[in-house]
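A.B. asks: from the sequence below, what's the structure:
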Amino acid sequence: MANNKNFFQNVVSEMKKVSWPTGQETARFTMIVAMTVIFFLAFFYALDLGITALIDLL
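C.D. replies: Purely as a prediction, here's the structure:
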């Protein structure tokens, strides 16, 4: 039981050292991820359409 108490004390100690992002940073990073996903979605969709058109020509 002493090991569990020591473990949780260490967890709390380490969590206090974490540098959490601000709300503005979180919103910005979320927007960057969403835009990247949309870009790759469009890119691979266009690539798929192109490959499908090439296959249909054959």
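A.B. asks: from here on, contacts and neighbour counts on C-alpha atoms
C.D. replies: Noted.
A.B. asks: from the contact counts, what lies against the longest helix anywhere in the chain?
C.D. replies: Longest helix in the chain by number of residues (criterion: DSSP state H): helix 23-57. Helices and strands touching helix 23-57, by 3 or more C-alpha pairs under 8 Å, 6 or more residues apart in numbering; DSSP states H and E: there are none.
A.B. asks: distance between that helix and the chain's centre?
C.D. replies: 14 Å (C-alpha atoms, centre = their mean, to the nearest Å).
A.B. asks: check this protein and tell me which residue is nearest its centre.
C.D. replies: Nearest residue to the geometric centre of the chain (C-alpha atoms, centre = their mean): residue 33, 6.4 Å.
A.B. asks: do you know how far that one is from residue 52?
C.D. replies: In this view, residue 33 and residue 52 are 28 Å apart by C-alpha to C-alpha, to the nearest Å.
A.B. asks: another sequence for comparison is provided below:
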Amino acid sequence: MAEGVKKPVKFLKEVTAEMKRVTWPTGRELRKYTGVVVATVTFIAIFFAISDFVISSLLQLITN
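C.D. replies: Here you go, the predicted model:
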């Protein structure tokens, strides 16, 4: 039973140690990366919306 308790405790200690070694982005870097992600997602969403509209219009012309 004691062995089963030691493993999670050891794991959590190792996780804590590893999290301290992580190089976290600065606030400025975080905002920059977030902006890039938002811009990319927006561009892709607009691209697919336009593509969907064009393909739907073409299919409607063909079927009518």
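A.B. asks: the residue nearest to the centre of structure 1 matches what in structure 2?
C.D. replies: By TM-score structural alignment, residue 33 of structure 1 lines up with residue 37 in structure 2.
A.B. asks: what of residue 51 of structure 1?
C.D. replies: Per TM-score structural alignment, residue 51 of structure 1 is aligned with residue 55.
A.B. asks: about what we covered before: how close does the longest helix of structure 1 sit to structure 2?
C.D. replies: Taking mean C-alpha distance after the TM-score superposition for structure 1, the mean distance separating helix 23-57 of structure 1 from the aligned residues in structure 2 is 0.5 Å.
A.B. asks: do stretch 6-17 of structure 1 as well
C.D. replies: Mean for stretch 6-17 of structure 1 is 1.3 Å (mean C-alpha distance after the TM-score superposition for structure 1).
A.B. asks: so that stretch corresponds to what in structure 2?
C.D. replies: Against structure 2, stretch 6-17 of structure 1 falls on residues 10-21 (TM-score structural alignment).
A.B. asks: and stretch 14-22 of structure 1, how far out from the chain's middle?
C.D. replies: Centroid separation for stretch 14-22 of structure 1 versus its chain: 18 Å, with C-alpha atoms, centre = their mean.
A.B. asks: how about residue 25 of structure 1, what does it touch?
C.D. replies: By C-alpha atoms under 8 Å, 6 or more residues apart in numbering, the contact list for residue 25 of structure 1 is empty.
A.B. asks: ok, now how distant is residue 50 of structure 2 from residue 44 of structure 2?
C.D. replies: Taking C-alpha to C-alpha, one finds residue 50 of structure 2 at 10 Å from residue 44 of structure 2.
A.B. asks: thank you kindly, that will do.
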